[in-house]
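> need a 3D model of the following:
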Amino acid sequence: MTPTPARSLADSYRSVAVPKGTGVFRRFLAFAGPGYLVAVGYMDPGNWATDIAGGSAFGYTLLSVILLSNLMAIVLQALSARLGVAAGLDLAQACRANYSRPVTLVLWVLCEIAIVACDLAEVLGTAIALKLLFGLPLTWGVIVTAVDVFLILALQRYGFRRLEAFIIALLVVIAGCFVFELALARPDPGAIMRGLVPTTEILTNPAMLYIAIGILGATVMPHNLYLHSSIVQTRAFDQDVGGKREAAKLATIDSTVALGLAFFINASILILAAAAFHTAGRTDIAEIDEAYRLLAPSLGMGAASVVFAVALLASGQNSTVTGTLAGQIVMEGFLNLRLPVWARRLVTRALAIVPAVIVVGASGDAGATQLLVLSQVILSLQLPFAVVPLVAFTGRRDLMGDLVSPMWLRVLAWAIAAIIIVLNGTLLYGML
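Below you'll find the model as predicted:
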């Protein structure tokens, strides 16, 4: 193995103190934060279309798929945190240190394509929200998203904890919006509980299976695995075996709790669509702006549509912040190349804005929806190239030491990897 690369996110590495000689709860609070940055990727605008389509077409049935996807995500993010804590490497650095140069370059290119695709979904989601809230044409909304690079720069100047606080604040806004929406929709609690139990109908109904695979494909984001393995290293935990073991445990609790919030929000989108549209016989709602227009008359309150759009805008901005961090981590980890954050952000955003402006200008709203779907297909293609190395690395004792994944966890992780690869392959095949 080659020598250890430079520290991941060097400016923030071990910048958050972990108190010593205090109770477990206070130490856990020091670790709380990275999980919420990771959770953002599981509720970005790319998830909204699949959740809305699933809820309007099939009611509460596909809630079990959201639950299953979330449980898979919890395991994978726990492995990602474990890698960062035990090996002191993020996933990109681990690939660079253990694979040949050609393999590393291929993985880097694939990951960069996925980050641009993810940024594309954020651009379109934010542009759609601006159109719904302020009537701004989609093309202008896409162009306006270029200025959010200054938001990222401003946040990072005040330290990593402030960045985490901003993310959590937006997550609270999103969750609050959906609590309000669900209170208006008054969904059937019994139907919700039944929807959390998987049924064979999901496998036997081709249309339902297609949307179910889409939900899974849009949920597990590859860049989150790179992100989590890096930002967990912002905590100044003890470097002995006991300190690392506690750090891995607390980081896992943090990400599990945060992904529980992500599950609530994703499930809320589907439940809202089921309660507002499916029960009224509107089983054809699949687009975000269409759902926005119909929410107010369906729920009997004009504020319902506005709150929905505010949540979408918050979702797009949150995903922008974490996408920027992931891009920085990937470039530095794979290439050991460090660019100023503003330069990195402008390049990534430009690569997302150009196709978005062209497609939206030529095809309008319908083109935006199709481009949003395409971005999820690209993410599906890249996912195995992040999941497989992660599972492999965390099962190696020479890399992980005493924190190597136990046999039961390795078996579970490989099973999840296989399921994701097969289902995402099926989704891609169906779309093509």
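
> contacts and neighbour counts: CA atoms only from here.
Will do.

> which residues of the stretch 301-432 of the chain fall in helices?
Secondary structure of the stretch 301-432 of the chain, counting by DSSP state H, counting those that start in this stretch: helices at 303-335, 341-382, 384-394, 397-400, 407-431.

> what comes into contact with the fourth one?
Contacts of helix 397-400 from elsewhere in the structure, counted by C-alpha atoms under 8 Å, 6 or more residues apart in numbering, are 83, 86-87, 393-394, 403-404.

> in a markdown table: the residues you listed, plus neighbour count.
As requested, the contacts of helix 397-400 are arranged in a markdown table below (neighbours: other C-alpha atoms under 10 Å):
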| residue | neighbour count |
| --- | --- |
| Leu83 | 31 |
| Ala86 | 25 |
| Ala87 | 21 |
| Phe393 | 22 |
| Thr394 | 27 |
| Leu403 | 20 |
| Val404 | 21 |
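
> kindly reformat those residues as TSV containing distance to Ala276.
Below are the contacts of helix 397-400 laid out as TSV (distance: C-alpha to C-alpha, whole Å):
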residue	distance to Ala276
Leu83	43
Ala86	47
Ala87	48
Phe393	45
Thr394	44
Leu403	47
Val404	47
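
> returning to that earlier point: tell me the most buried of the helices of the stretch 301-432 of the chain?
helix 303-335 (a mean of 23; mean count of other C-alpha atoms under 10 Å).

> and for comparison, fold this next one:
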Amino acid sequence: MDGTLNGPAGGPPAGVNSLPEVYRSVRVPDGAGWFRRLMAFVGPGYLVAVGYMDPGNWATSLAGGSAFGYTLLAVALTSSLMAILLQALCARIGIATGRDLAQLCRERFPPVVAYPLWFLAEIAICATDLAELIGTAIALELLFGIPLIYGVMLTALDAFLILWLQHKGVRWLEALIFGLIMLILGCFVVTIALADPVWGDVLRGYIPSSSIVTNQTQLYIAMGIIGATVMPHNLYLHTALVQSRDVGASTEKKREAVRYATVDSTVALTLALLINSAILILAAATFHTSGNTEVAEIGDAWRLMAPLLGSGLAATLFAIALLCCGLNATVTATLAGQVVMEGFLRFRLPPFLRRLLTRLVAIIPAVIVTWMYGASGTAQLLVLSQVILSLQLPFAVIPLMMFAGDRSRLGALAAPRWQVVLGWAIAVLIVALNVKLLVDLAIGD
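Model prediction:
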């Protein structure tokens, strides 16, 4: 694998570093106070959190909010809590082992297991990229009037943005992502204020309802929300990103790094929960309460927003936030693609070429569907892409849990027993919901 750095003392052998362009490139100041040391670790969590608020989340949250009001807020909360634990475990194994999840799978599983896991991870990344390009194209149409099919093809140009950002360094990348997240959050604060939801109903929406499981349509959208929130490629990506910090080789240094990395990802994912909740609350307060219960298309939501809320500002901020989400998620999908390909195959492509390859695979179905069915087809494709991600999720979560609880390899840095138990419970829940969804679809319920 070309372009790698030599592993420093306490790191992996030379030639196998994860994301070698940024590997241990951020210095952690020795002897500094806790706040300065914490700030050295802030960043990877926000790159990961981007995947939890991509355009795929918009499609599922709009569909769920318009159809069922605030009911599916419980799913958004539950899936975010699941994500916080799983990403904390990712940070732990990345720091403790000096390997990312893809590398660990390649090293510890036989090829008959490792290569199918690689293939499924690539499918998940392509499904993610599909949602990003459709969402970005829709935002370009809403803001600038660019026809949807041309917008889909224009999204291939974001490969140049990725190349430029990676050359600037990981801290510049993290700063840009954080700034865009704050802009997205600001857009939704204003939009929610204009929508003026009933906050008592909002709070009750966070209490789980049995209809989420018994109603097949609710379950389908709920699985889309889970797939859009706990994304398989983020598990691979986070284990690599935490290795951008030069944490030292001692167990105590690594334990501190795990603690700070967990704070970083937890705060970032809490912001992602607020944004995801805002999309669903906006859909419930604006569309469900007005009787528009079938708003699943982002374009329809944008067109209805101004007359229903009496302000064109809400629609404009909505489109700006969507564009920022699409650009943000593009960055993480590219990085995740590098991690997966290099870790599983030990084969490295230049980031620019890797980005074009992934985007080409995603563009083909998007162009075909846009040409044949227009905006309605892209809306269905968005929700379907998120359900595909949910079906792929166990194939990343189960290996993660196998490694996180392996005390023979992680020693004192192995995950606490309560985290292992909860992590396996999450894996079992995801598998059970996937089986239920497949059975419902098979029998046509």
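
> if we can go back for a sec, nearest to Val40 of structure 1, out of the helices of the stretch 301-432 of structure 1?
Counting by C-alpha to C-alpha, Val40 of structure 1 lies closest to helix 303-335 out of these; the figure is 5.9 Å.

> tell me which element Ser64 of structure 1 falls in.
Taking DSSP states H and E as the definition, one finds Ser64 of structure 1 inside helix 63-87.

> and the next helix or strand past that helix?
According to DSSP H and E, the helix or strand after helix 63-87 of structure 1 is helix 91-98.

> equivalent range in structure 2 for the very next helix or strand once past that next one?
On the C-terminal side of helix 91-98 of structure 1, the closest following helix or strand by DSSP H and E is helix 101-134. The aligned range for helix 101-134 of structure 1 in structure 2 is 111-144, by TM-score structural alignment.

> any idea what Ser69 of structure 1 aligns with in structure 2?
So, by TM-score structural alignment, Ser69 of structure 1 is matched to Ser79.

> for its match, grab the count of nearby residues.
21 (other C-alpha atoms under 10 Å).

> kindly report the same for Met231 of structure 2.
Neighbour tally, Met231 of structure 2, other C-alpha under 10 Å: 24.

> quick one: map Glu332 of structure 1 onto structure 2.
Aligned partner of Glu332 of structure 1 by TM-score structural alignment: Glu342.

> also His278 of structure 1?
His278 of structure 1 maps onto His288 in structure 2, by TM-score structural alignment.

> and the residue nearest to its match when sequence neighbours are not counted, how far from Trp58 of structure 2?
Distances taken as C-alpha to C-alpha, 6 or more residues apart in numbering place Ser66 nearest to His288 of structure 2, at 4.4 Å, with adjacent residues excluded. According to C-alpha to C-alpha, to the nearest Å, Ser66 of structure 2 stands 12 Å off from Trp58 of structure 2.

> same question, Thr214 of structure 2
For Thr214 of structure 2, the distance to Trp58 of structure 2 - C-alpha to C-alpha - is 24 Å.

> also Trp199 of structure 2?
Distance of Trp199 of structure 2 to Trp58 of structure 2, computed by C-alpha to C-alpha: 21 Å.

> repeat for Leu143 of structure 2
For Leu143 of structure 2 relative to Trp58 of structure 2 (C-alpha to C-alpha), the value is 17 Å.

> pretty sure Pro307 of structure 2 sits in a helix.
Yes. When classified by DSSP: H, G, I helix; E, B strand; the rest coil, Pro307 of structure 2 is found to be part of a helix.

> could you find the counterpart of it in structure 1?
By TM-score structural alignment, Pro307 of structure 2 lines up with Pro297.

> and that match, how many neighbours?
Residue crowding around Pro297 of structure 1 was assessed by other C-alpha under 10 Å; the count is 13.

> roughly how far does it sit from Leu313 of structure 1?
21 Å.

> same question for Leu184 of structure 1.
From Leu184 of structure 1 to Leu313 of structure 1 the distance is 20 Å (C-alpha to C-alpha).

> now Cys118 of structure 1
Distance, Cys118 of structure 1 to Leu313 of structure 1, by C-alpha to C-alpha: 15 Å.

> same question, Leu351 of structure 1
For Leu351 of structure 1, the distance to Leu313 of structure 1 - C-alpha to C-alpha - is 21 Å.

> verify the contact between the residue nearest to His288 of structure 2 and Thr293 for me.
Yes. The pair Ser66 of structure 2 and Thr293 qualifies as a contact (C-alpha atoms under 8 Å) at a distance of 4.6 Å.

> the more surrounded of those two?
Applying other C-alpha under 10 Å to Ser66 of structure 2 and Thr293 shows that Ser66 carries more neighbours, namely 27 against 19.
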